[in-house]
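[1] Give me a 3D structure for the following:
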Amino acid sequence: MTSKMDKYEKRKKIIFYIVLTLLVISLIYSVIMFILAPSGVATIQGERVKSDYVLMVLQCLVGTIVIFLPKEVENRFQIHIPNGIEIMYFIFLFCAIYLGEVRDFYYRIPYWDVILHGFSAMMLGALGFTLVDYLNDTEKLNLKLSPFFVSFFAFCFSITAGVVWEIYEFLADGFLGTNMQKFITAKGEVLIGRAALGDTMKDIIVDTLGTLVIVIIGYITLRKRQENHKKEKNASS
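    Have a look, this model is predicted:
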């Protein structure tokens, strides 16, 4: 069991350093390209202007900071985050920032944004389960939370994280002139009314559906574990 944990720990560290290195290199690259890129609106398809590199710099900078978040949470709150969830987190940053923003997968790969939102929703839902289940099993707190409440917490945790991300996108678009919420089409058309809300609402809906999937699975798993625990307790008595 220990050797298996050590193997996951090594894999986690390797993935961490690979993703961190790519983010740092991409940050340096995007700063240089921001200086060299033309201002204004792109005149040909695929051309990147200063506003595009502002977004890339922002995303890479945020990525190089939040990649340390799991370790900081573990150290500050003395909570163990499973290596599997941390690995998923690092892979998500790689897919969302390096592939999505730097390598332009958001435009090259159909539904790349939808896939990432579904993936992140399930990852955050699993993290919510892990956190509250850890607190539930801590003897010092003496908590005995039902599977429904644990599932409800995980659902709220994941959805709240998704909403905070949309607020971050909205603020970035407003203050930095980026297009994270895709209210400007690839042809430069500025969307208005209901059409302008399309990307944001799609992201929230995908977050909700992805969270529901992991919450239902988690609830069933906790119910079965609780029932098995009761059977073992009755059998021992």
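
[2] contacts, neighbours, all on C-alpha from now
    Fine.

[3] Who are the packing partners of the longest helix seen in the chain?
    Taking DSSP state H as the criterion, the chain has its longest helix at helix 198-236. Packing partners of helix 198-236 (3 or more Cα pairs under 8 Å, 6 or more residues apart in numbering; DSSP states H and E): helix 112-137, helix 147-176.

[4] any idea how far residue 94 is from residue 147?
    33 Å (Cα to Cα, to the nearest Å).

[5] oh, I was asking about residue 7
    31 Å.

[6] go on, residue 213?
    For residue 213, the distance to residue 147 - Cα to Cα - is 15 Å.

[7] Wasn't residue 145 part of a strand?
    No: assessed with DSSP: H, G, I helix; E, B strand; the rest coil, residue 145 is coil; it does not lie in a strand.

[8] Do I have it right that it meets residue 136?
    Yes: between residue 145 and residue 136 there is a contact at 6.3 Å, judged by Cα atoms under 8 Å.

[9] before we move on, back to that, looking at residue 7 and residue 147, which has the bigger crowd around it?
    residue 147 (20 against 11; other Cα atoms under 10 Å).

[10] who are the neighbours in contact with that one?
    Residues in contact with residue 147 (Cα atoms under 8 Å, 6 or more residues apart in numbering) are 219, 222-223.

[11] 10 Å instead, please
    For residue 147, the contact set (Cα atoms under 10 Å, 6 or more residues apart in numbering) comprises 129, 133, 153, 218-226.

[12] go on, residue 155?
    121-122, 124-126, 128-129, 149, 207-208, 210-216.

[13] Same check on residue 32?
    Contacts of residue 32 (Cα under 10 Å, 6+ apart): 26, 53, 57.

[14] doesn't residue 35 make contact with the last one?
    No: with contacts defined as Cα atoms under 10 Å, residue 57 does not count as touching residue 35, sitting 11.4 Å away.

[15] of the two, who's got more company?
    Legend: neighbour count by other Cα under 10 Å for residue 57 and residue 35, higher for residue 57 (24 against 12).

[16] The more buried one and residue 166: what is the separation?
    Distance from residue 57 to residue 166, by Cα to Cα: 18 Å.

[17] One more: residue 226?
    For residue 226, the distance to residue 166 equals 36 Å [Cα to Cα].

[18] Another sequence for comparison is provided below:
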Amino acid sequence: MACSNPPRGTYLTYIIQGLILLSAASSILAGEYFLGLSATVAFLLTMAPSLMTKNLRICFPWEINLLVAVSFYLHVMGHVGEFYVTLAPYYDKLTHLVSSVTVALLAFFLAVLADHQGEIRLTGPAIAVFILTATLAAGAVWEIYEFAVDQVFGTGLQLGNTDTMSDLIVDLAGGAIVAAFAAIALARGEEHRFIRLFAEQPSGAEPSEIVGDPIDPARSR
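    Modelled structure (predicted):
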């Protein structure tokens, strides 16, 4: 089911995606083929949210799509612009914080949506744990990726145990920020408002198709 006309904020995502493609092209022209390939993969990954929901009755919030694009753009520019070196170690931690918040928001959105659709029933603490687990899992996968690339290509993405652990701590902090926000929103019973406020309604769909039937307020979280 097609989404409604995209809000103006969506075009910010397109701009960021264009900048990623520009970085890929400039890297290839400069003979930095590995960076060009990495930037191209990053661009494709920014399209994942839209592809995931293409045949569903929902659209990811444009804010989420923008955060995904910004997360990958920061990573790409960290290498192409050498910000990981010139702004070390702060730039690296910034990218991890933005990325972890993005993953955590995705986890929160998906958990609340699944709960509203009646596919699963999650308590507030369970959603908070899911957010933290998903964020840390994504961070661990990223560190494994960096380790594998270093071993295969002889690069220096990882700078030792301290760097890896500090990255994971920042990832945990990002997940904790969103988990705290989720706990407050759920405690106030604002999960329905969250979906109505941020989820774009597919064209021709009724609100009930997006958020499902209201949950009994008496149901304890």
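
[19] And the TM-score between them?
    Once superposed, chain against chain, the TM-score is 0.77 (TM-score structural alignment, normalised by the length of the second structure); 192 aligned residues with a Cα RMSD of 2.6 Å.

[20] Most tightly packed of the helices and strands packed on helix 198-236 of the first structure?
    helix 112-137 (a mean of 20; mean count of other Cα atoms under 10 Å).

[21] what's that one aligned against in the second structure?
    Under the alignment (TM-score structural alignment), helix 112-137 of the first structure falls on residues 91-116 in the second structure.

[22] mean shift between the matching stretch and the first structure?
    By mean Cα distance after the TM-score superposition for the first structure, the fitted stretch 91-116 of the second structure averages 0.8 Å away from its aligned residues in the first structure.

[23] Off-centre distance for that stretch?
    5 Å (Cα atoms, centre = their mean, to the nearest Å).

[24] and if you look at stretch 146-160 of the first structure?
    On Cα atoms, centre = their mean, the centre of stretch 146-160 of the first structure falls 17 Å from the chain's centre.

[25] Where does it end up in the second structure?
    Stretch 146-160 of the first structure maps onto residues 123-137 of the second structure, going by TM-score structural alignment.

[26] re the thing from before, mind listing which of the contacts of residue 32 of the first structure are in helices?
    Using DSSP H, the members of the contacts of residue 32 of the first structure that fall in helices are 26, 53, 57.

[27] what's the matching residue for the last one over in the second structure?
    If you follow residue 57 of the first structure across to the second structure using TM-score structural alignment, you land on residue 36.

[28] How about that match: what's its closest non-neighbour residue?
    residue 24 (4.2 Å; Cα to Cα, 6 or more residues apart in numbering).

[29] what residue lies at the spatial centre of the first structure?
    residue 120 (4.2 Å; Cα atoms, centre = their mean).

[30] OK, contacts around that one?
    Residue 120 of the first structure touches 88-89, 92-93, 96, 114, 126, 158, 161-162, 206-207, 210-211, counting by Cα under 10 Å, 6+ apart.

[31] Name the nearest of those relative to residue 102 of the first structure.
    The nearest member of the contacts of residue 120 of the first structure to residue 102 of the first structure, counting by Cα to Cα, is residue 96 at 9.1 Å.

[32] what do we get in the second structure for residue 217 of the first structure?
    Aligned partner of residue 217 of the first structure by TM-score structural alignment: residue 181.

[33] what's the answer for residue 180 of the first structure, then?
    So, by TM-score structural alignment, residue 180 of the first structure is matched to residue 157.

[34] was I right about that match contacting residue 82?
    No: counting by Cα under 10 Å, residue 157 of the second structure does not reach residue 82; the two are 12.0 Å apart.

[35] more crowded one of those two?
    residue 157 (17 against 12).

[36] what residues are up against the residue nearest to residue 53 of the first structure when sequence neighbours are not counted?
    Counting by Cα to Cα, 6+ apart, residue 53 of the first structure lies nearest to residue 34, which is 5.2 Å off, once chain neighbours are set aside. For residue 34 of the first structure, the contacting residues are 28, 48-57, by Cα under 10 Å, 6+ apart.

[37] Redo these as JSON lines? Include distance to residue 72 of the first structure.
    As requested, the contacts of residue 34 of the first structure are exported to JSON lines (distance: Cα to Cα, whole Å):
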{"residue": "28", "distance to residue 72 of the first structure": "25"}
{"residue": "48", "distance to residue 72 of the first structure": "35"}
{"residue": "49", "distance to residue 72 of the first structure": "35"}
{"residue": "50", "distance to residue 72 of the first structure": "33"}
{"residue": "51", "distance to residue 72 of the first structure": "32"}
{"residue": "52", "distance to residue 72 of the first structure": "31"}
{"residue": "53", "distance to residue 72 of the first structure": "29"}
{"residue": "54", "distance to residue 72 of the first structure": "27"}
{"residue": "55", "distance to residue 72 of the first structure": "26"}
{"residue": "56", "distance to residue 72 of the first structure": "25"}
{"residue": "57", "distance to residue 72 of the first structure": "23"}
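
[38] Let me know the closest of these to residue 20 of the first structure.
    residue 28 (12.5 Å).

[39] which residue lines up with that closest one in the second structure?
    In the second structure, residue 28 of the first structure lands on residue 25 (TM-score structural alignment).
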